[in-house]
Structures are given as structure tokens and as C-alpha cells.
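Student: pasting the structure only:
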């Protein structure tokens, strides 16, 4: 009955019942002006509620009070009862159940509410996550268990990142760094190059990348990371690779590495995309040696490409690389644009060659 009273009262006042609560059991002799302040201090969630009216309920011998909140009410945030000096008041929302809710359901909804909160969502966002139109009236019959499972799965897909184990990836190549290479082990430099590229591609948390890195290490190389984790259990993958580079890489100083990067030029007959890929390896080594800050990576890369590409290269002009140095693209975006431009130019050259052959054939006929 109380729920029907809430809905009918809101309809009569032309306000949204989802934004309202109904407080019942308020004694007849209770001061009307003290009701709203008591509700506001009872819980932080009700601190902005506004009393819209009260009505005497003959069957209960007490008043019912209608209050409105600024936004849709989340039932889990509203206490079922409010303790007062002479007893307690009962709070009804449109999400209230006519019968007691099983404890397991309450616990699940609380966990769901907490999870959505961490993702910046609330239970009120569920209709949108499920692709439902909040303006469409809900059907009277309850959804079947299968429908709930399907709907919940759709919602979780939208707010949860993919689980690391569900992300397809190739296992990293083995590396030990020992005096006697293990079967299938390659030299450190190509191993580091391959591993760095793979770790950059995987869209998983840094901790998962570190776990996968440790999986491929053996012997002395594994000992390096174990020692590193003793002093810093949450060490980043970048620092792990840097430690391995110091232990097994070429003994080059940061100045030497950076000098090689700055002296890298496009070679005769070398595609721009191939030059950028070759340059990227030198840039990554410079970053690992501390010669280039990660935050300056894109700007440093583009500046060297502009210097290193052969003068008046059409790709340099068509992609306006000189003009984009203040807002440089990422490596993936840059290499994509360059390869597409190379394919476009190659297609144009083929077309020009075909036209030339066609004109030559027509000339011979004449």
C-alpha cells in the first residue's frame, strides 16, 4: 500500500516518483518543521532531500511524508528505517520490495553498486548500459534468469576491461643471459627489440606485462628481475627492461646512443616507412638509456624524421610533417599515415606507367 501511495501522490503532484521517498510512521503530534531536518542529518545521502508534503494515514494512525531528491533515488543508499526519539520511521522508495529481499540478493546488489562506483557508474546507469530506454514503461512480468544473465553480461562488457588471460598474445621468446645459451635462445639485442615491441602492443595492465616478461626469463636474467623486485615489488616493465639492458646489453653511454639516433638518415633507395622503423629502434634504446624522456618521445621522433628524410621527399610534403612538430602524432599513427601514402604514390606510379605504355602503343600504330 505504501508503495502505491508514493506513486499516486507523485502522480497527483506531477513529479517523478523515482526521485522521491515516502516516510511513514511519523506520529501525529510530531512537529512538522522538524521532519525535514531529521531526515537530512540521518544520512549523507538524504542531506539534500526536500519535504513536499505530508498526509495522515488512517490505517496506521500516523502521518506519511513525501520528500524529493535532486536526482533518481538509489534504494541501496537509503536506509530502510530512521531511528527517532519516540521510535522509528519507515522509508519507502520505488525500488522497495513488497516482500523481504533475500540476504544473498542484497549482498550481490551492494557488491554491484560498489563495483559500478569504481568504474564511475551507478545503478541508475544500468538501463543505459543494457541498451534500454528509460522512458519506456517496464513490463509487469519479471525477466527470466537467462535474460538477467545476458543483460548483466552486456553491462559488464561495457564497464569492465578485458581480462588479461582473454587477450590473445604470443609468448615472448626465451632469454637467460647465461654463458651457455638454452635451446631456442637468441642474442640479447634482437630479443630486447622483439620483447619491447610485443609489450607495447599488449593492452593489459603493467603488472600483467611484468608477469609475462618474467615467464620468458631464465638463469641470470631471471635473477636480475628477482633482485629488482626485492627492492621494489611493483617495479614497472620499463625499469625491468632497462635493468636487463644494463646487465646484458652493449656498454653504450646515453650520449653515444643519442648520437647514433641523431645521425640516423634515410638511405638511398630506403622507403620512408623502413627508415622510421629503423629509427624507432634507436629511439627506444635512447629512452631506455635515459637520453630521451618518454614525454618527449613523439616530438623527438618527428624532429629527427624531418631532419633525416631526404630533402623534398613527397611524403614529407604531402603529410605536412614539418608543420606538425608542435603537435606530433604517435608512432602508430605516423607509420600508418606514411605506409598509406607510400601505397597511394605507388599506385599512381603504376597508373602513369600504364598510360605511358598505352600512348607508346598508339603512336606505333599510327
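Tutor: That came through fine. Here the structure is a predicted model, which means the values were calculated and not measured.
Student: contacts and neighbour counts: CA atoms only from here.
Tutor: OK.
Student: for the strand or helix carrying residue 127, buried residues please.
Tutor: Using DSSP states H and E, the element containing residue 127 is helix 126-129. Across helix 126-129, burial judged by 16 or more other CA atoms under 10 Å covers 126, 129.
Student: helices or strands next to the very next helix or strand once past it in the packing?
Tutor: Going down the chain from helix 126-129, the next helix or strand is helix 145-159, by DSSP H and E. Packed against helix 145-159 by the contact rule (3 or more CA pairs under 8 Å, 6 or more residues apart in numbering; DSSP states H and E) you find helix 126-129.
Student: could you point out the longest helix of this protein?
Tutor: helix 331-365 (DSSP state H).
Student: residues of that one that come out buried?
Tutor: Those buried within helix 331-365 under the rule 16+ other CA under 10 Å are 331, 334-335, 338-339, 341-342.
Student: from the contact counts, what lies against that helix?
Tutor: helix 272-288, helix 314-318.
Student: and these, which is most packed in?
Tutor: helix 272-288 (a mean of 19; mean count of other CA atoms under 10 Å).
Student: could you check the angle that helix makes with helix 331-365?
Tutor: 160 degrees (axes from the mean of the first three to the mean of the last three CA atoms, to 10 degrees).
Student: show me what the helix or strand following helix 272-288 packs onto, helices and strands only.
Tutor: Sequence-wise, the next helix or strand downstream of helix 272-288 (DSSP H and E) is helix 297-308. If you count contacts as 3+ CA pairs under 8 Å, 6+ apart, helix 297-308 packs onto helix 272-288.
Student: one more structure, for comparison:
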């Protein structure tokens, strides 16, 4: 099987690598972007639009560039290597994913061109405090009235929720609280009356928002996909997001491993570089092995995320997340150990990679959750 990138994919990789390397060349630059009003650089976001990155996964018919999971993987790896703060994952992969799979022709025509040029940012309002990682555990309600639907409920940990112009909101229109049937998705303007937001910093330097919907009225035109049938789309897009997040983790692990090896070469003890100690060399190789295991599962996730078989797709994505989580924890912890005290200081970029990897480990399901998902279907390979 050929795992080489096509010439077009190599051009994409070169372009995004150069951009991220120039704009995220130091921790000081990243911290300056983080302190901007939206928590990221709007100038870099505009550059994403100029390069066509914001339209990458959308079809040419919808105004995009017809990229697939591999192209998304290439971009997300680069963003991971640079610890990019821009809301690419939430807007293009998450929000854009719902529009691609569930949006009507009118919704696509209205919103996708605005995403492509950088004028519209999206966020998914899905997680609720009681739900843990159960996508179907939704207590937020949407009651049908003669004016449309009235949404009431609370959503937690809405990534990039403070900068979003449009929310994809999951709400229950029928069924029991944990039933997969009865979930409906809505596109809700962030400035709609009845929405209140409270934003806070996350440990990796990003932002998340607690959102309350109180008598928030939306029209029937805001419905994304079929009424009561939003769960399959929710599961599918979250799967695509996990695949993209896996690529970001691989990019971050790659940079952290390189940073650690360089430190071992330059840090001296007893008159020699500590990288000359065989035990530390072995530990650096162990980090590389964990990175390559994660890379193989990242590629597997990118291959399987488009599968028409929902069960195969689900188990593949969960298996990839298990390995990504394990590798991220191992590489992060080893990097801190090999750096010593400096590995935990916020003035050193290595600590920020570690914090981002720790955040990724729990996003959209921790190791135990996804291991249970794989075991529940009997594993990736059926027993003989």
C-alpha cells in the first residue's frame, strides 16, 4: 500500500508548513496571539483563507476545494507542530462537517462561502455536564411552537465558543434523555436573544465557553438535517473530528520529540552532553516508537473515517484514539522527565506541548471510554 502523499498534497503540506513555521516560530509570538481579543491571530486566520485552507474539505460545487481526510490530516499535523491557536478544528472540521453532511442546499449556499473567505466561525454546542462522553445524553430541549422552536438548556466546554458567530446546537425534540432517537441539530446565530455565554481559559492556552439557552427562539430554517434524526450526523462528524485531532496530536508529539532530542544534545552534565548517556538515548527512542505507533493509527483513522460501514468506522476511530491518547501521555511525560525542571516551566515551549497533548487526551473521549468502545464490538480484528 502506498502511503506517499500526492504532488498536490505535498504542495499543500509545504504551504501550511511554511506558514506555521514563520508565524509560530517562538513561544513569545504564540503568547502575543493568545492575548488578542479573540484568543488567536485574526491576521493568520485571514492567511488561512487566502491559502484556501478554510475551504479545503468542502466540495467544489459548494465553493470549496474538494479535499478529503488526508488533506485535513496534513493541515492538522502542521497546526499541531506549531501549537496553532486558530479555531480551524471547530470551524472547518466540526462546524463545516455538519454543513457538509447534514446541511440543506440553502444552508450550504448561505454559510459555506462565508466560512471559506474567513468571515464566519462556528462552534459545536454539544457537551453537557451530566453526559461525560455519551453523545446521546442530551437534556437541552427544543420545543416546537407556532414561532419555530424554543431551545432551553445548558452546554459546557464549547471550544472557541466566545469567537463563534454560529453554533451547531444539539437538542432533544423527543425521546428519553439518553436515547439516540429524538436528537435534532440546529444552526443558531450567536447573537440570538436568550443566549448567555461565560468564557474561560483552558489549560492548553485556548478558550472554552459555558452557554445557557433560555427561551431561545429559532425558526424551522435553522434545523440541520432531519428532525429527531441528528444523532447519526453527530456521531459521524465527531468521528471525523477525532481523526483530525489525532493528526494534530501527532504533529505536537513530533515537535516535542525533536525538542527533547535537541535538549539532550546540548544539556551538559559531568562535562558531556546528557545525550551521550545510553539510558537517555533508549528513552528518546522509546518516545520515537510511541510517536510512530500514533502516526500509523492517525493514518488508519484518516483511511477509515469515510467508511460507509458505521460499525467499522466507529471501532477504527476509537482504536485510533486509544493509541493516540497512550502515545500522547507517554511522549509528554518522557519529555518532561528528560528535560528536568525546565520541562514544567511556562516560559519553555515544551511545557505548552505537554499541556496541549494532555488536553487532546480527554477531548471527545478518554482512553478508557474508547477502549470500552472497541471492546464492545469485539475489537478491530474478529477472533479466529
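Tutor: Arrived safely. What you see is a predicted model; the values in this text were computed from it and never measured.
Student: give me the TM-score for this pair.
Tutor: Remark: TM-score between the superposed chains equals 0.21 [TM-score structural alignment, normalised by the length of the first structure]; 122 aligned residues with a CA RMSD of 6.1 Å.
Student: quick revisit: which one of the helices and strands packed on helix 331-365 of the first structure lies closest to residue 257 of the first structure?
Tutor: Distance to residue 257 of the first structure, taken as CA to CA, is lowest for helix 272-288 among those, at 5.6 Å.
Student: packing partners for the closest one?
Tutor: helix 237-248, helix 254-262, helix 297-308, helix 331-365.
Student: next SSE downstream of the biggest helix by length in the second structure?
Tutor: Ranked by residue count and defined by DSSP H, the top helix of the second structure is helix 231-266. Beyond helix 231-266 of the second structure on the C-terminal side, the first helix or strand identified by DSSP H and E is strand 268-269.
Student: immediately after the helix or strand hosting residue 200 of the first structure, which helix or strand?
Tutor: Using DSSP H and E, residue 200 of the first structure maps to helix 188-201. Where DSSP H and E defines the elements, the next helix or strand beyond helix 188-201 of the first structure is helix 206-215.
Student: what inclination does that next one have with respect to helix 188-201?
Tutor: Helix 206-215 of the first structure runs at 150 degrees relative to helix 188-201, counting by the same axes, to 10 degrees.
Student: part of a strand, is residue 63 of the first structure?
Tutor: Yes - if the criterion is DSSP: H, G, I helix; E, B strand; the rest coil, then residue 63 of the first structure is within a strand.
Student: surely it is in contact with residue 89?
Tutor: No - counting by CA atoms under 8 Å, residue 89 is not a contact partner of residue 63 of the first structure; they are 10.1 Å apart.
Student: so for those two, which residues contact both of them?
Tutor: 24-26 (CA atoms under 8 Å, 6 or more residues apart in numbering).
Student: report the buried members of these.
Tutor: 24-26.
Student: wait, which of those residues is closest to residue 193 of the first structure?
Tutor: Looking across these and measuring by CA to CA, the closest to residue 193 of the first structure is residue 24, at 69.8 Å.
Student: where's that closest one, which helix or strand?
Tutor: Going by DSSP H and E, residue 24 of the first structure is part of strand 20-26.
Student: quick one: the helices in the stretch 201-350 of the second structure?
Tutor: 231-266, 278-304, 310-339, 349-362 (DSSP state H, counting those that start in this stretch).
Student: okay, buried residues for the second one please.
Tutor: Spelled out, it's helix 278-304 of the second structure. 283-284, 287-288, 290-295, 297-304.
Student: which strands and helices sit next to that helix?
Tutor: helix 69-82, helix 231-266, helix 310-339.
Student: show the subsequent helix or strand relative to the first one.
Tutor: Counting by DSSP H and E, the element after helix 69-82 of the second structure in chain order, helix or strand, is helix 88.
Student: what's the angle from the longest helix of the second structure to helix 349-362?
Tutor: Going by the same axes, to 10 degrees, helix 231-266 of the second structure makes 150 degrees with helix 349-362.
Student: now helix 231-266 of the second structure against helix 310-339, angle please.
Tutor: Using the same axes, to 10 degrees: helix 231-266 of the second structure against helix 310-339 is 20 degrees.
Student: so what secondary structure elements neighbour helix 231-266 of the second structure?
Tutor: helix 69-82, helix 96-102, strand 272-273, helix 278-304, helix 310-339, helix 349-362.
Student: turn those into CSV, columns for distance to residue 169 of the second structure.
Tutor: Converted to CSV, these look like this (distance: least, CA to CA, whole Å):
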stretch, distance to residue 169 of the second structure
helix 69-82, 24
helix 96-102, 11
strand 272-273, 54
helix 278-304, 26
helix 310-339, 22
helix 349-362, 21
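Student: which among these is found nearest to residue 46 of the second structure?
Tutor: helix 69-82 (15.2 Å).
Student: my guess is residue 237 of the first structure contacts residue 210. True?
Tutor: Yes - applying CA under 8 Å, one finds residue 237 of the first structure in contact with residue 210, separated by 5.4 Å.
Student: related to what we said a few turns ago, among the helices and strands packed on helix 278-304 of the second structure, which is nearest residue 155 of the second structure?
Tutor: helix 231-266 (15.2 Å).
Student: buried residues in the closest one?
Tutor: 231, 233-234, 236-257, 260-261, 263-264.
Student: I'd like to check the angle between it and helix 278-304, please.
Tutor: 160 degrees.
Student: got the angle for helix 231-266 of the second structure vs helix 69-82?
Tutor: Computed by the same axes, to 10 degrees, the angle separating helix 231-266 of the second structure from helix 69-82 equals 40 degrees.
Student: residue 185 of the second structure contacts residue 167, doesn't it?
Tutor: No - using CA under 8 Å, residue 185 of the second structure is not in contact with residue 167; the gap is 9.9 Å.
Student: the more surrounded of the two?
Tutor: Neighbour tally, residue 185 of the second structure and residue 167, criterion other CA atoms under 10 Å: the higher count belongs to residue 185, 29 against 22.
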